[in-house]
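> I need the structure of the sequence given here:
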Amino acid sequence: RDSAVPAMENTTEVSTFFLLGLTAAPELQGPLFALFLMVYLITLIGNLTMILVILLDPHLHTPMYFFLSNLSLVDFCYSSTVTPKVLAGLLTDNKLISYNACAAQMFFFALSATAENYLLATMAYDRFVAVCKPLHYPMIMTRNACIRLALGSYISSFLTAAIDVGDTFCLPFCVNNVVHHFFCDIPAVMSLACSDKHMNELILIFICSFHIIFALGVILISYLLIFITILSFHSSKGMKKALTTCTSHFTAVSLFYGTVIIMYLKPSSSHSMDRDKILSVFYTMVIPMLNPMVYSLRNKEVKSAFMKMFCRQNFL
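A predicted model of the protein is given here:
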């Protein structure tokens, strides 16, 4: 092993981890720092602005925008869990992370990812009710119902994150502390354990499979019923509008679920660390940046609300 990479003795419990990062090439550190900093700033500005616009405009106090504001909050937390540590590593070349900090990063990452998983499903269900049951929409998607759906997403995410972290850090780490990733991702950390981890991997695969299959099932069934309903109207204008909305949604869903499925629904023996790191950039940095644009900034109501807020601030 390269002498510049710190490692623990075989008989010593690991107290810190060393994150290898995306690349060891010095000439790429600066450009990557500038790129990720720009992506992070756009992510913060886009998601926080979205939350603010929805909170301040009474016309956006509807179930759809309530879930959008929650999605923006999750994306903000999602990106902030990973990106600052990546930026610090690129800027200072200090890639050490303590045992507890690694566990905390893993917990908040798993919480954010699971919450996004269920919020995407909830948004699809909301659109299903709006299109397929428009007369019953106000009675089904009440304020209390929306709050319960959001709380259910967060509670499930909290429990999942706690199980994932417990499942990983109950293993002993006594041989290697070099994480072949740019953050404390579950498969990358679990692969360092110096005991049999087959059962832990099965638990991880089962939990991830359950959440992904359930949420994807809700999304696919919701949009299948939406398409059937739109086709029954025989309205080309309505059909085009629905297809436009679904295309944006499925773009983000495909990016999110595609990377998650490749990353987590297979044993660690079939993982390619370099490929996993590239895929991880998409769902930890790129998707949180794109979501405000995909779901909201292309929406006329959100644009109108943003312009009102902007003009109001200029006249103050």
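> CA only for contacts and neighbour counts going forward, please
Noted.
> So in this structure, which helix runs the longest?
What stands out as the longest helix in the chain, according to DSSP state H, is helix 198-233.
> I'd like the structure of this one too, to check against the first:
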Amino acid sequence: MMIFLLVLLMLAPAFAPHDPLKTNLDAVLQEPNQQFPLGTDHVGRCLLSRILHGAWITVFSSLSLLTTMLVTGLILGITASYCGGIVDQIIMRISDTVLAFPDIVFAIAVVGMLGPGLRNTLVALSIIWWTRYARLIRTLTARILSRDFIEAGIMTGANPLKIVSHYILPNLIPILTVQFVIDIGSVMLLIAGLSFIGLGVQAPLPEWGNMLNEGRPYIQTSPRLLFYPGMAIFFVVMVSNITGDLLRDKMDPGNASDLIGCNMYRKKTKRQFHTRKYIVGGGELRNMNQLEKRKLMETD
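Just a heads-up that it's a prediction; the model follows:
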């Protein structure tokens, strides 16, 4: 459902009946009609066209930000958990410092220093969101590394890269997918909130939060200027949260770590023990790896 909605929102500008930036002083604050299905704003711009183009700006900004920060958090979180020591301390202390501030307060402070605009808004939110993903992934990775199948994989000769790609990442995907979908709505709300107070996307770009800001003076005479952008934000955030909850129930990440790791290890060990031929004679062990030799010696 969320994928369908995102694709629809990305293609929304193609269905816009008018130029969202074109003003028409002869059609100021018109009520919905055949030419303008949702009416016009205070300078005669088509409200429907601006909402559709605003969807592309909001969705593209949110997805690009979250994707970049997810990759960054993935690298830093796994590195912190796998390396430990001073590396872990540095990454986590920086993360703690950023997370000590409320999201909106920190974003306002950063955008206030850098100046208003979409680019600076994304910079501010990037500083916030990489710390969220890094801390989450670091905690999950530490939990996965304590599992028996990780120790078994190391004893069978798996290098760190293989441990990460075959054991850690498959266990992280279910939880990160759920978190990513839920964060889409959260990032949209922050972008819209900063635009609403004049620090985010600037006029005349059609962004939903900026449209709410422009419609404030007309809340008594033309409440639809706030109603339609507000409903668009509400609908997308609601779908994001519902989809995240459904994915959480379907993927059941609580059992994912055990099942993925154990099944991979069982398949691997079963294949090894059934395909190898062991020759034991005269005290000589041949064609065995170190783990198998140790087990045989302990049995003897």
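> Superposed, how do the two chains score by TM?
Overlay of the two chains. TM-score (TM-score structural alignment, normalised by the length of structure 2): 0.31; 153 aligned residues with a C-alpha RMSD of 6.2 Å.
> re earlier: in terms of contact count, name the helices or strands touching the longest helix of structure 1.
helix 99-132, helix 143-169, helix 236-264 (3 or more C-alpha pairs under 8 Å, 6 or more residues apart in numbering; DSSP states H and E).
> what's the angle from the first one to helix 198-233?
Here helix 99-132 of structure 1 runs at 20 degrees with respect to helix 198-233, directions being taken by axes from the mean of the first three to the mean of the last three C-alpha atoms, to 10 degrees.
> next SSE after the longest helix belonging to structure 2?
The helix spanning the most residues in structure 2, taking DSSP H as the definition, is helix 47-83. Using DSSP states H and E, the helix or strand that follows helix 47-83 of structure 2 towards the C-terminus is helix 85-99.
> could you point out which element follows that next one?
The C-terminal neighbour of helix 85-99 of structure 2 among helices and strands, as given by DSSP H and E, is helix 103-114.
> got a list of contacts for that next one?
98, 120-121, 124-125, 128, 190, 194, 199 (C-alpha atoms under 8 Å, 6 or more residues apart in numbering).
> From those residues, pick the one nearest Asn171 of structure 2.
If you rank the contacts of helix 103-114 of structure 2 by distance to Asn171 of structure 2 using C-alpha to C-alpha, Ile128 comes first, at 24.3 Å.
> got the contact list for Ser95 of structure 2?
Ser95 of structure 2 neighbours (C-alpha under 8 Å, 6+ apart): 131-132, 134-135.
> Give me the PyMOL select line for these, limited to the buried ones.
The buried residues among the contacts of Ser95 of structure 2 can be selected in PyMOL (16 or more other C-alpha atoms under 10 Å) with this line:
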select buried, resi 131+132+134+135
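> Among the contacts of Ser95 of structure 2, name the ones in helices.
131-132, 134-135.
> I'd like the contacts of helix 103-114 of structure 2 laid out as TSV, including neighbour count, secondary structure and distance to Thr141 of structure 2.
Shown next, in TSV, are the contacts of helix 103-114 of structure 2 (neighbours: other C-alpha atoms under 10 Å; DSSP: H, G, I helix; E, B strand; the rest coil; distance: C-alpha to C-alpha, whole Å):
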residue	neighbour count	secondary structure	distance to Thr141 of structure 2
Val98	18	helix	21
Asn120	20	helix	32
Thr121	25	helix	30
Ala124	21	helix	27
Leu125	24	helix	24
Ile128	21	helix	21
Leu190	19	helix	28
Leu194	22	helix	33
Leu199	22	coil	37
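> now those residues as CSV including distance to Gly230 of structure 2?
CSV is the format used below for the contacts of helix 103-114 of structure 2 (distance: C-alpha to C-alpha, whole Å):
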residue, distance to Gly230 of structure 2
Val98, 29
Asn120, 23
Thr121, 20
Ala124, 23
Leu125, 21
Ile128, 25
Leu190, 14
Leu194, 14
Leu199, 18
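> How far away from the center of its chain is stretch 83-95 of structure 1?
Taking C-alpha atoms, centre = their mean, to the nearest Å, one finds the center of stretch 83-95 of structure 1 at 20 Å from the center of the full chain.
> picking up where we left off before, of the contacts of helix 103-114 of structure 2, closest to Cys262 of structure 2?
Using C-alpha to C-alpha, Ile128 comes nearest to Cys262 of structure 2 of the contacts of helix 103-114 of structure 2, at 34.9 Å.
> From Gly77 of structure 2, how far out is the closest one?
Distance, Ile128 of structure 2 to Gly77 of structure 2, using C-alpha to C-alpha, to the nearest Å: 15 Å.
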